[in-house]
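Student: only geometry, no sequence info:
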């Protein structure tokens, strides 16, 4: 068995494939961070973002949406001057807008709850044998994209959303010949919402 075709040749890419990509993510903030980074990837390769991820995390205060939601033009200018990240005004401004949209969803129902509801609370298990079979987007990612835009999100087209769903394990798109397909399938536990006031899990 071999890894998915895209994993490599650089060690950072192999490690990302072997330890992160496709692992079900249930944390609202972490889901938001990954969606923002996928938005920054638009027009670029993921390896570019992966290499800059720690610089992004430092520049964006650990991707705390409650902090980023308070930012204004001075922060946009600061980020535009930071060579460690992708300096794109539209994407930076979208991250701030998306933080505010995240806050609204998190307060109303929980961002993680909303996202996992799209897949019935458990990862969709695809069985693609080759990269040629893997779609760039799906009817579901188009629906999620449309709903996110309606909620105020930007840089969340259906292709970006599908890549994010794959990365966060809402969809298991490791190829069947890749050992991580079975590994991620074994991690597919039903999502249980967290009570956002107490931190306790609800039934």
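Tutor: Alright, I've got the coordinates. Because the structure is a prediction, the values reported are computed rather than measured.
Student: When you work out contacts or count neighbours from here on, use the C-alpha atoms and nothing else.
Tutor: Fine.
Student: Longest helix of the chain, counting residues only.
Tutor: helix 89-108 (DSSP state H).
Student: which residues does the closest residue to residue 21 other than its chain neighbours contact?
Tutor: Nearest in space to residue 21, with sequence neighbours left out and distances taken as CA to CA, 6 or more residues apart in numbering, is residue 167 at 4.6 Å. Residue 167 sits next to 20-23 when contact means CA atoms under 8 Å, 6 or more residues apart in numbering.
Student: Go through the residues you listed and give me the one with the most neighbours.
Tutor: residue 22 (27 neighbours; other CA atoms under 10 Å).
Student: Check it against this one:
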């Protein structure tokens, strides 16, 4: 069974690749979770984040933005001392700020999903890359998305993070064409 070359190093990566990565997702909470996790990954490997994902879900109230916006200094310090997550002050603060921004755009766009998917006109972009070397780190759309997210108050949403997010939630299909998931998603 052929998989994307990045997803062959661990069982955790294989499972994530085979079941979730690149599958179009429109669930507000899942999209918010992935935006936070992609930001947490900055400078680290995705495997590091996957290993901590369950701890993140517990620490951040299942990524419920309504709860996260109410985090006070005590909760923030609790997060910064939690070994189950990446204890980077800027990333923790970004998650809290992003919850506020998420709720704000949800009010104006009807849902976080509608807001996020508007960057690809509501439809996944299907690419046809032969290998991982062909996949860009960012695109014009991820640059535009990054610029707008920053304008709307989001943090840790540079063009590369936005493109990784777009790949993760199926806004783009970047499975290698030889991968068994390419045609499935």
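Tutor: Perfect, thanks for sending it. These numbers come from a predicted model, not from an experiment.
Student: how far apart are the longest helix of the first structure and its match in the second structure?
Tutor: For helix 89-108 of the first structure, the mean deviation from the second structure after alignment is 0.5 Å (mean CA distance after the TM-score superposition for the first structure).
Student: Packing partners of that helix?
Tutor: Helix 89-108 of the first structure is packed against helix 28-41, helix 65-68, helix 73-80, helix 111-117, with contacts defined by 3 or more CA pairs under 8 Å, 6 or more residues apart in numbering; DSSP states H and E.
Student: Burial check on residue 10 of the second structure, number of neighbours?
Tutor: 10.
Student: again, but for the one 4 residues further on
Tutor: By the measure other CA under 10 Å, the count of residues near residue 14 of the second structure is 17.
Student: does it count as helix, strand or coil?
Tutor: Under the three-state scheme (DSSP: H, G, I helix; E, B strand; the rest coil), residue 14 of the second structure adopts helix.
Student: picking that back up, could you dump the contacts of residue 167 of the first structure to a markdown table with secondary structure and distance to residue 7 of the first structure?
Tutor: Listed next are these as a markdown table, based on DSSP: H, G, I helix; E, B strand; the rest coil; distance: CA to CA, whole Å:
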| residue | secondary structure | distance to residue 7 of the first structure |
| --- | --- | --- |
| 20 | coil | 12 |
| 21 | coil | 10 |
| 22 | coil | 13 |
| 23 | coil | 15 |
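Student: which one of those residues is nearest residue 146 of the first structure?
Tutor: residue 22 (22.8 Å; CA to CA).
Student: Now do the same contact list for the aligned partner of the closest one in the second structure.
Tutor: Using TM-score structural alignment, the partner of residue 22 of the first structure in the second structure is residue 22. Neighbour list for residue 22 of the second structure: 167-175, 185 [criterion: CA under 8 Å, 6+ apart].
Student: Spatially nearest residue to residue 22 of the second structure, not counting backbone neighbours?
Tutor: Leaving aside its chain neighbours, residue 22 of the second structure sits nearest to residue 170 (3.9 Å; criterion: CA to CA, 6+ apart).
Student: same thing with residue 42 of the first structure?
Tutor: For residue 42 of the first structure, ignoring the flanking residues on the chain, the nearest one in space by CA to CA, 6+ apart is residue 160 at 7.3 Å.
Student: Can you name the next helix or strand after the strand or helix carrying that neighbour?
Tutor: Using DSSP states H and E, residue 160 of the first structure maps to helix 158-167. Using DSSP H and E, the helix or strand that follows helix 158-167 of the first structure in sequence is strand 171-172.
Student: what's the mean deviation for that following strand versus the second structure?
Tutor: After superposition, strand 171-172 of the first structure averages 0.2 Å from its match (mean CA distance after the TM-score superposition for the first structure).
Student: which bit of the second structure covers that strand?
Tutor: Here strand 171-172 of the first structure aligns to the second structure at residues 172-173, judged by TM-score structural alignment.
Student: quick one: contacts of that stretch?
Tutor: So stretch 172-173 of the second structure is contacted by 22-23, 124-127, 166-167, 182, 185 (CA under 8 Å, 6+ apart).
Student: ok, now stretch 50-66 of the first structure?
Tutor: With contact meaning CA under 8 Å, 6+ apart, stretch 50-66 of the first structure is reached by 12-13, 29, 33, 67-68, 79, 82, 84-85, 96, 99-100, 102-103.
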